[in-house]
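> Need the 3D shape of this:
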Amino acid sequence: MELRQLEYFREIANTGSINEAARKLNMSQPPLSYQIRQLENELNVQLFERTHKGVILTAAGKLLYDRAASLLDYARSTELEVSQTGKKRVLRIGITPTTVGTVMPFIAEFSKKNPDVNFEVHDGITYTLYDYLQEGIIDISVVRTPLRLDDVESAVLHSEPMIAVSNPEMPSEGRKSLILEDLVHRPLILYRRYEKLIMDAFHVQNLVPEVFCLCDDARGATLWVKEGLATAIFPQSMEPLCEGLTCQVLDEPDLVTKILLIWQKGRKPTAVVQDFMDVCLK
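Prediction:
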């Protein structure tokens, strides 16, 4: 199995057409079809089903599609790192969208102290970056709890409370903070990532919240709030997404999320990773 075959395979999957993939790859269709047949023969599976509209992935093809992305990322990362040997060090780091503001001051300080270091940044949700770390695609990552930490080493960069985000027309009594009891009679929007954390905090106090909506996109949830449909509960660092809305801190010890550095367990950090950790954890 060759890297170029995986690149060809993913291009066909992305376009749903061997002819269109050949056009984008600047090659003719027969050799592209031949490479895919070779790949299928080597793996002893069928990767595509032919339809009147083009091709679709089989179950085996879907599995290879996901794995191929990681393999190609790792190959490109290795190529960059090897090409920079003796010239520049490379820090391969994962960052979630909601932790950028927290980690950037550390990155800026680290960069000033280590001008010989370039960065390879992978963006993604916490669970995606966790997998990248385990697969060796990144060296270290910035993630947010809740998260299972059995298979990684970790250190806390920052802890923050949750906030209640509501339409300005809803009565807030001018208070800067609330407790969960204040939210019992409000319809709530919960970011699915924190559903269990939030519901457990309510249940510990024998409170039953009215969950109006579960969502996966904080930006989308703010639109519901702007329409006055419900109050959303987010980590405090998401407050910049809530312009024009009322944000009140939830004064609840059980409703705290932590921003962590994580790295592989049982593996000594490389020199560049250790230098970065020293800046972050001093």
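> CA only for contacts and neighbour counts going forward, please
Noted.
> tell me the contacts of the spatially most central residue of the chain?
Nearest residue to the geometric centre of the chain (Cα atoms, centre = their mean): I125, 1.5 Å. Listed by Cα atoms under 8 Å, 6 or more residues apart in numbering, the contact set of I125 reads T96, P97, V143.
> wait, is L39 part of a helix?
Yes: assessed with DSSP: H, G, I helix; E, B strand; the rest coil, L39 lies in a helix.
> unless I'm mixing things up, it is touching E7, no?
No: taking Cα atoms under 8 Å as the definition, L39 is not a contact partner of E7, at 11.5 Å.
> Please identify which of the two sits among more neighbours.
With neighbours defined as other Cα atoms under 10 Å, L39 and E7 compare such that L39 has more, 19 against 16.
> Which parts of the stretch 151-282 of the chain are strands?
152-166, 177-178, 187-191, 210-215, 231-235, 246-250, 256-264 (DSSP state E, counting those that start in this stretch).
> next one: the third one to chain centre, how far?
On the basis of Cα atoms, centre = their mean, to the nearest Å, the separation between the geometric centre of strand 187-191 and that of its chain is 21 Å.
> Check what contacts it and list those residues.
Applying Cα under 8 Å, 6+ apart, the set of residues contacting strand 187-191 from outside is 209-218, 221, 229-234.
> Please, a ChimeraX command that selects the buried ones among the contacts of I125?
This is how ChimeraX selects the buried members of the contacts of I125, with burial counted by 16 or more other Cα atoms under 10 Å:
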select :96,143
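> export the contacts of I125 to TSV and tack on secondary structure?
TSV is the format used below for those (three-state DSSP):
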residue	secondary structure
T96	coil
P97	helix
V143	strand
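> Which of the contacts of I125 sits closest to H185?
Using Cα to Cα, P97 is the member of the contacts of I125 that lies nearest H185, at 31.3 Å.
> Would you confirm that that closest one contacts T126?
No: P97 is not in contact with T126 according to Cα under 8 Å; the separation is 9.3 Å.
> Look through this structure and report the residue furthest from the middle.
Seen from the C-alpha centroid of the chain, the residue lying at the greatest distance (Cα atoms, centre = their mean) is P30, 38.2 Å away.
> Mind telling me what element that residue is part of?
Assigned by DSSP states H and E, P30 belongs to helix 29-43.
> one more to line up against the first:
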Amino acid sequence: MERTEKELKDLREGLQGTLAIGTISSAEEMLLPEKIQAFHKKYPGVDFRIKESSTFEILELVKAGVVEIGIIRTPFNQDIFENISLSDEPMMAGALDFFWNNETEYIDLKGLEGKPLLIYNRYANNIEEACRKAGFEPRVICRIDDTRTMLKWASDGMGITMIPRDMISLVPDLNLHFREIKEESLVTRVIIIWKKNHYLSTPARHFLEVFRG
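Now for the predicted structure:
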């Protein structure tokens, strides 16, 4: 009986339980491990159930209550979610050396005019609109949903890939050279979300405290 009462107390205080999280792959590899380790040291009795998926699928999982917390990338409809912004990630252009004329770390959108572009499908409309505002029609040779394939094709010399900075490490050692694109409208943000006006378990609330801290 004493053990049962202690377990119930631990559950109420968030010292035990299971926390379901949906996350994009770049956050799972770069951001989440450090936060989970910090949380686990403080709450070793809480187990994790991690679902890696796309932003769109994670939004649906949070809405349906399959996961309590999602880690996604902007843009997204914020009407039904609370959120904490975790990091700003500029858009990067990556290619083999022969595509670049100099060694600068930055590039204007106009510097991509006439060059073959490999674009992550989710950002294609934003990128194309930004290029048109910069005064040119982009030469998009491929719109693709798989980041790793896009990076590999750029490594094969097909063109210049355009991805958020934190996604570069998804496929290491590809000999790509990246330039930060100086265009504020293409900056994305990694965001942690949960359902607005909805009950959050105590472990979930404790987990959010790790990010707020």
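> Quickly compare the strands of the stretch 151-282 of the first structure and say which is most buried.
Most buried of the strands of the stretch 151-282 of the first structure by mean neighbour count (mean count of other Cα atoms under 10 Å) is strand 231-235; its value is a mean of 25.
> P168 of the first structure reaches T246, doesn't it?
Yes: in this structure, P168 of the first structure is within contact of T246 by Cα under 8 Å, at 5.3 Å.
> would you say G70 of the second structure is within a strand?
Yes: for G70 of the second structure, which was evaluated using three-state DSSP, the result is membership in a strand.
> Enumerate every residue touching it.
By Cα under 8 Å, 6+ apart, the residues touching G70 of the second structure are I21, G22, T23, I58, L59, V62, I192, I193, W194.
> try 7 Å
For G70 of the second structure, the contact set (Cα atoms under 7 Å, 6 or more residues apart in numbering) comprises I21, G22, T23, I58, V62, I192, I193, W194.
> what residue of the first structure matches up with the fifth one?
The one in question is V62 of the second structure. Under the alignment defined by TM-score structural alignment, V62 of the second structure corresponds to L133 in the first structure.
> what's the closest non-adjacent residue to its match?
Using Cα to Cα, 6 or more residues apart in numbering and skipping the chain neighbours, the partner closest in space to L133 of the first structure is D139 (6.3 Å).
> Return the residues in contact with that neighbour.
Taking Cα under 7 Å, 6+ apart, we find D139 of the first structure in contact with R92, I93, L133, W263.
> Counting neighbours, which of those comes out on top?
Taking other Cα under 10 Å as the neighbour criterion, W263 ranks highest of these with 25 neighbours.
> was I right about it contacting A155?
No: counting by Cα atoms under 7 Å, A155 is not a contact partner of W263 of the first structure; they are 9.2 Å apart.
> Could you say which helix or strand holds the aligned residue in the first structure for Q78 of the second structure?
With the correspondence set by TM-score structural alignment, Q78 of the second structure lines up against L149 in the first structure. Of the helices and strands defined by DSSP H and E, none includes L149 of the first structure.
> for stretch 48-67 of the second structure, how far is the first residue from the last?
Here the two ends of stretch 48-67 of the second structure are set 11 Å apart, with distance taken as Cα to Cα, to the nearest Å.
> before we move on, the earlier item: so which of the strands of the stretch 151-282 of the first structure comes closest to I18 of the first structure?
The minimum distance between I18 of the first structure and the strands of the stretch 151-282 of the first structure falls on strand 210-215, with 36.5 Å, by Cα to Cα.
> Which stretch of the second structure lines up against the closest one?
Using TM-score structural alignment, strand 210-215 of the first structure corresponds to residues 139-144 of the second structure.
> Contacts for the matching stretch, please.
The contact list for stretch 139-144 of the second structure (Cα under 7 Å, 6+ apart) reads G114, K115, P116, L117, L118, I119, Y120, N121, A124, M150.
> mean deviation (superposed) between it and the first structure, please.
With both structures laid over each other, stretch 139-144 of the second structure and its partner residues in the first structure are 0.9 Å apart on average (mean Cα distance after the TM-score superposition for the first structure).
> With distance to F106 of the first structure as extra columns, can I get the contacts of I125 of the first structure in TSV?
Formatted as TSV, the entries for those read as follows, by distance: Cα to Cα, whole Å:
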residue	distance to F106 of the first structure
T96	15
P97	16
V143	15
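> Which member of the contacts of I125 of the first structure is positioned nearest I163 of the first structure?
Proximity of those to I163 of the first structure (Cα to Cα) peaks at P97, which lies at 17.6 Å.
> Need the contacts of D139 of the first structure in CSV (columns: secondary structure and distance to R175 of the first structure).
CSV is the format used below for those (DSSP: H, G, I helix; E, B strand; the rest coil; distance: Cα to Cα, whole Å):
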residue, secondary structure, distance to R175 of the first structure
R92, strand, 43
I93, strand, 39
L133, helix, 42
W263, strand, 40
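> Just give me which of the residues you listed are shared by the second structure.
Retained in the second structure by both residues aligned by TM-score structural alignment, their matches' Cα atoms under 7 Å are the following of the contacts of D139 of the first structure: R92, I93, L133, W263.
> now I193 of the second structure: how far from I141 of the second structure?
Here the criterion is Cα to Cα. By it, I193 of the second structure lies 34 Å from I141 of the second structure.
> try N197 of the second structure
When distance is defined by Cα to Cα, N197 of the second structure is 44 Å away from I141 of the second structure.
> Same question for A134 of the second structure.
For A134 of the second structure, the distance to I141 of the second structure (Cα to Cα) stands at 19 Å.
> Could you do E5 of the second structure as well?
Note on E5 of the second structure: its distance to I141 of the second structure, by Cα to Cα, is 63 Å.
> Likewise for K9 of the second structure?
As for K9 of the second structure, its distance to I141 of the second structure is 59 Å (criterion: Cα to Cα).
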